[in-house]
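1. pasted the sequence and its predicted model underneath.
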Amino acid sequence: MAAPPLESGLKVVHALDGRLRLRAVNNPSGGVLEVIAQQLRQEDGIYAVCTNEVTGSLLITFEPSQLSQSQLLGQLQQAIKSTYVAGKTQPIKRSPQVAYRFVQAIPGRVRFRIPRIAHDREYAQRLQMLLAADNQIIKVRLKSAASSLVIGYIPTKYSDTKMPLHLAKLIELASDEFTSTSSKSVSTQQLTREQGNSWSRLRLPALVSVLSLLAGPVGLSISPVIVGGSIAIASLPVARRALECIIEERRLNCDFLDLTAIAIITAGQHFLTSSSMITLIELGEAIRDNTARSSKNQTLDLLSSLGQFVWVERENQKQQIPIEQVQPEDTVIVYPGEQIPVDGHIIKGTALIDEQKLTGESMPVVRTKREAVYASTLVREGELYILAERLGADTRAGRTIQLIEAAPIHDTRIENYAAKIADRAVLPTLLLGGAVFAATRSPARAASVLTIDFATGIRVSVPTTVMAAMIQAARCGILIRSGRALEQLSQVDAIVFDKTGTLTQGNVSIVGIKTTEPTITPQRVLELAAAAEQRLTHPVAEAVMRYAKSQEVKIMPRGEWEYQVGFGIRGQIEGQNVLVGSDRFLQQAGISLEQLDGTHSELKREGYPTIYVASNGQLQGALQYTDPLRPESQQVIAQLRTVLGAQIHMLTGDNRQRANIVARELAIEPECIHAEAFPEHKAEVVRRLRNQGRTVAFIGDGLNDSAGLAYADVSVSFRDGSEVARETADVVLMKNDLRSLTEAIAIARYAKEIIAQNTGIVAVPNLSGLALAATVGLHPMVATLFNNGSSVIAGINGLRPIFSGRRSLVKGK
């Protein structure tokens, strides 16, 4: 039989690096697309093939470095031909398909975007269980909010090129509801065990230390073979880390030095010395791992709240279709209360649009014919006909999610100069130990040199300080997610604030009432405005009603009324024809504003947004409104600028005039004001500051801030911020108070001071002991006292943040 039109009728809808979407010109017969997809999934370099037989579409995700688009199209054509070589398609067994995209890979770590985990909690749980059961996977970080999955693995069984393919199979497998009650129970128990592994690693070293104490100072008769064997088993984690560093990084690290010293000391039957070394080493590792833990996942996405169906007008007929079937150039119809599903331009209608989800601004804006509108924004009033231009991931909202995905992946364990110095000292220490042994032929003296390695004290004191600082911060209502966030916070010298909801309160408030003449009272103007605006849902109307209630104004009944979107309201109040709205609204009604401008020249100078009130054709007055500053904003900005010396920037999706008003109150320089900024602009400002060599903190609370938060060195949000912002942030201010930011920086700087102190506490005794061990010689136990004693003192000193009480930035400088 002749091949259906599919063989020659595939149309490329869009093509990106690593992603190709095609659509059949005519509807293919049932199962054809899936047969083709199954063949393509067997090809190297293809990560996933998703089909939609309703729309006749085929979405292929592939590795562009292995497969060009032309090669992919060739493979596709071959798959189509082989599908019809027998003259008919064969029935297939369908398996659930999962759309996903390979985002980033570094040795030992790979990142995927899986949209399904943002809305399918059961799938996410099954996927976590499968990954937890794979013994090659050592870390899983699933962020439902950003549809992101980051996996850390041991690159021994699978190469860095094959591991993504192995993980892709698990991603597909998780779509099958295979998990029985028992397997769920086992997987849950396994996850619980993994969470407790950090501290459980201390059980064996502690037991071995007790055994060594009983066999040594206490004098019990315990075979040296038993004690030595126990020490050998307890030292296996140290050996594994040393071996991994040699294999993966081709270098010797502190673990190798520790292992050598433990081996020599144990061979000399100094069991208490070697067991105490192991205990201190594993204590430091346990603390480090626990400071690396980030918070659990939430589920929210800029695009996830869009409706599943959309109204479109095709061939002069209105029809409701699935959102996936919307095409560029379609006319999309959006009614009041609905979210706009596409980016495009208005071809008919006027509407009041809430853009807060995308720009962060609480004030709705009026959009009319020929103006641009964006997906994920909400039509509060009015009806729009929109020419669709960009869909799904290509919209501004979709690109914001892509920005978050593409943000750098940082190691959550603290990076500190002291640890680097300790690693650099490994080879010199080994050489010195070898020289001492060559000169003295004494393994004990050589072991004494190797025992004094600097690393033990640093491994204990640095993470102890970090953990103590994070505990103290939590007591103060500040959640710091990792040691790296604490370290970056202590070094911040540029701070970027979102305006709305961060520096301001995020709600419209009335800040002033002006009247045209002394005989008209402000209360009368407020009475007329409140009577006209009652029961309207516009934020300014709600602000008027709140202010009227606070002033105990009696709300007069409203008669016939007419509301015009973007202009204002006309109503009958006690027999008077009252108009409340914009300057254009009153001017269209023939009412002059000159009298008010002449009486109150400060109206334009202050620059506050204004609504005007008129009665029976006469202007009565005006109400000024704004999104007021948080009470603490001025104090916090002043402290950050004067005490910290930080450069302060303000980002906002609001217009330049309103941005300047807020900046003027906070004394922010004009060149540091970034107005009318969409999410990608916020990320660009952060990247530009980082490229200038600055350590950047970004503070924001909305979905629109997520990209900026993701690219900052350290990101800060509020407890009441959006779920995406909270999940993206490194630091969460649980009290919703900006003063917590200065407190967090003070705690971080204090921790940094203690780490510097502890470096000295560890270095001075160990350098002295090293000099003595290399010259006159030291018993291994004495060398251990030098090394472990300084480690204990530094560890105790590292606990000071817990006992220091609350800290301020001024005191902490």
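-> In hand now; what should we look at?
2. every contact and neighbour count from this point should use C-alpha atoms.
-> Will do.
3. tell me which stretches of the stretch 701-813 of the chain form strands.
-> Secondary structure of the stretch 701-813 of the chain (DSSP state E, counting those that start in this stretch): strands located at 714-718, 731-733.
4. contacting residues around the longest one?
-> Taking contacts as C-alpha atoms under 8 Å, 6 or more residues apart in numbering, the residues outside strand 714-718 that touch it are 485, 488-489, 696-701, 709, 725-726, 728-737.
5. buried subset of those residues?
-> 485, 488-489, 696-701, 709, 725-726, 728-734, 736-737 (16 or more other C-alpha atoms under 10 Å).
6. name the element Leu623 belongs to?
-> Taking DSSP states H and E as the criterion, Leu623 maps to strand 618-626.
7. check it against this one:
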Amino acid sequence: MYEVVHSTLGRYRIRVPRLADDLQFAEAVSNLLESLQFVKEVRINSAASSVVVDCKASAARDSTSHSKIQEVILSCIEQASYTKQANDSDSKQTATDSFDDLDQIPEVNQWKDLGMPLLSFTLAMMAAPLEVPPLIVGTAIAGAALPWFNRAADSLIKHRHPNIDLLDSVWMTMQTLQGQYIAPALKTSLVEIRRSFRGQGEKSREQKAWDLLDCLNQDVLVERDNVELSLKASELEVGDCIKVSTGDFIPVDGVIISGAGLIDCYHLTRKATPVHCGAGKKVYASSILLEGELFIEVKRTLDNTRIGLVANIMQTEPVYDTQIGLHQAEFVKNAILPTLLLGGTIFAATGNLGAAISPFQFDFGSGIPISISTTFLTALTYATENGVYIRSGRALEVLSQMDTLVIDESVLMYLHAIGSDVTGVINALQQQGISIYIVSYNLNQQIALHPDYILSEANPQKHLNLVRGLQHQGRTVAVLQDRYNYKPEFKIGDVSISIARNESVAEETADVVLLDSQLWGLIYGIAIAKKAMQVVYENTATIVVPNLMMQIGGGMVLGINPVWNVIVNNSSAFIAEFINSARTDFDSIPAPASLSCYKQQKKPSMLAIAPGSAELALPVTIGSERWRHAT
């Protein structure tokens, strides 16, 4: 029923095969585990058939509680196996069914699943020289294609509409009946190989995440009340001072108080060159001190560190909620019957079965979903490694499209207080065509800005009205807010942004969290998001263009052997998924600190905001001085 894959104090991962295809069971497991008082978070990964349980720090103190907690968790899984889902989950279940109905999540396999496809391909290749009976070859191909037939039938019966597997099933059946054995056998082999690579990558990524999290919970020397203690990293508190010696793994994000050393940051930055750091410099969990000795003030621990957030993204893969993915999946859903009709029309007009079924190989289903899942996952992890925590693919997608930024004045005051270059960032955003609006809640604060760009004496309702008004104009609005200045349920805008403080990042409810408390991270995040969308479109073209040329020009007009159609179809998808997407060159995006146009000016400069013909200005120094107006 289950297998305990990994367990440490406070964190458990259990593989449960039934989670892969039983949504009611998965929700029952989640509900039962979340009802336990000692549980902090439950994450179900259906693709990996696993559940991850994080416990509160107070519940994970010793090995005795560790064994008892694990026992309770496993009993909940057993109980869920025979507990029916409550009626109040119907609406959520319907939404989940609708999500699955769109076939956005790419299929994954294990290498062991290649047996039948490779056998069918071998028999197809040997059919002519060894005179293998057609019945044997056809049976092997049917066995290899059985997953396609099952998914096609399931979609028709369960969801009452055809899916892309129906086209593939018809194409393989027709080719086999014509005696074209190699093409369908090659298709099943290549597709299953791609899915196995995908499954291996997913398994490797999840294991890497667990390895990273294990390293973050090691023993560390802590100085409290002038006494040196050895504690688990999970027991550290913000403000603690830890000692790191040569060869030690740095388990926290923090700031060097004293000492100096040579640090290897490869796990986080993927750059092999060590960095020399001294007092005042920031260091991040997963780094290794190669030389020297450091005393570090703790800022974030465990899941709140950059590498901890990256590990969470690797495990949960929050990339299947994008509008572009939904639209593509809806297009696929609506294109099945017209494609079947097109094939029937061609056959009626020409009597050429090969030309008639060639459109069935149009790569509707592989392009955008695969490109999104791989590219967006790479983008989310890269952004987090570099200080911009983007929670989901949807947030990344909206960030790439934003053209308006509404800023809470309290955020500007906080950024000014910590020395952030607010004016330079706003100026850079405007140069990108992004409109800036500022909301002031302080009735006593005099802000001499143009009324078109300032909402004074604001309240939450006025704030909401401003954002909705901008959205009604067709704008994509990002809202930069201080989580201390608004209620979590009052979440407005197309994407919400917050500045992380030294507290838990988990307490932030925004879609985008700037981990370094610097507004320049927003510029960087936007650049990463736009690069990701560019790669998605490039990959779509990489798949669609060769397929159209081969299926229409080659299959329908020239009558090229269908084997070439299969090769073009799968090779283009392989390039898009495993080469372009996984190796997206985000390193080519200059970090804000290295951009000459982003350098902070030595003297106060004015920020021009132009509504029509009016020009407004905002001095660099804000907070301690009043806002000033200039034309």
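-> Structure received. Since we're looking at a predicted model, the values are computed, not measured.
8. can you check which part of the second structure the following helix or strand past the strand holding Leu623 of the first structure sits on?
-> Elements were assigned by DSSP H and E; along the chain past strand 618-626 of the first structure, the next helix or strand is helix 633-642. Aligned using TM-score structural alignment, helix 633-642 of the first structure spans residues 422-431 in the second structure.
9. alignment lookup: Glu397 of the second structure to the first structure.
-> Glu397 of the second structure maps onto Glu487 in the first structure, by TM-score structural alignment.
10. quick one: residues contacting its match.
-> Neighbouring residues of Glu487 of the first structure by C-alpha under 8 Å, 6+ apart: 414-415, 748, 752.
11. so how far is Gln551 of the second structure from the nearest residue to Phe586 of the second structure once chain neighbours are set aside?
-> Closest residue to Phe586 of the second structure apart from its sequence neighbours, by C-alpha to C-alpha, 6 or more residues apart in numbering: Ile528 at 6.7 Å. Using C-alpha to C-alpha, to the nearest Å, one obtains 34 Å as the distance from Ile528 of the second structure to Gln551 of the second structure.
12. now swap in Gln518 of the second structure and tell me
-> In this structure, Gln518 of the second structure and Gln551 of the second structure are 51 Å apart, going by C-alpha to C-alpha.
13. got it, and Leu229 of the second structure?
-> Between Leu229 of the second structure and Gln551 of the second structure the computed distance is 69 Å (C-alpha to C-alpha).
14. now distance to Ser230 of the first structure too, for the strands of the stretch 701-813 of the first structure, in JSON lines please.
-> What follows is those, written out as JSON lines (distance: least, C-alpha to C-alpha, whole Å):
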{"stretch": "strand 714-718", "distance to Ser230 of the first structure": "43"}
{"stretch": "strand 731-733", "distance to Ser230 of the first structure": "42"}
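15. out of these, nearest to Ser275 of the first structure?
-> strand 731-733 (37.8 Å; C-alpha to C-alpha).
16. how far apart are that closest one and its match in the second structure?
-> Strand 731-733 of the first structure, aligned to the second structure and superposed, deviates on average by 1.9 Å (mean C-alpha distance after the TM-score superposition for the first structure).
17. quick one on the thing from earlier: and the strands of the stretch 701-813 of the first structure: which comes nearest Thr83 of the first structure?
-> Taking C-alpha to C-alpha, strand 714-718 is the member of these nearest to Thr83 of the first structure, at 51.4 Å.
18. which parts of that closest one are buried?
-> 714-718.
19. cool, and stretch 206-219 of the second structure?
-> Buried-residue list, stretch 206-219 of the second structure, by 16+ other C-alpha under 10 Å: 206-207, 209-210, 212-217, 219.
20. ok, now stretch 212-222 of the first structure?
-> For stretch 212-222 of the first structure, the buried set under the neighbour-count rule, 16+ other C-alpha under 10 Å, comprises 212-216.
21. I am finished for the moment; much appreciated.
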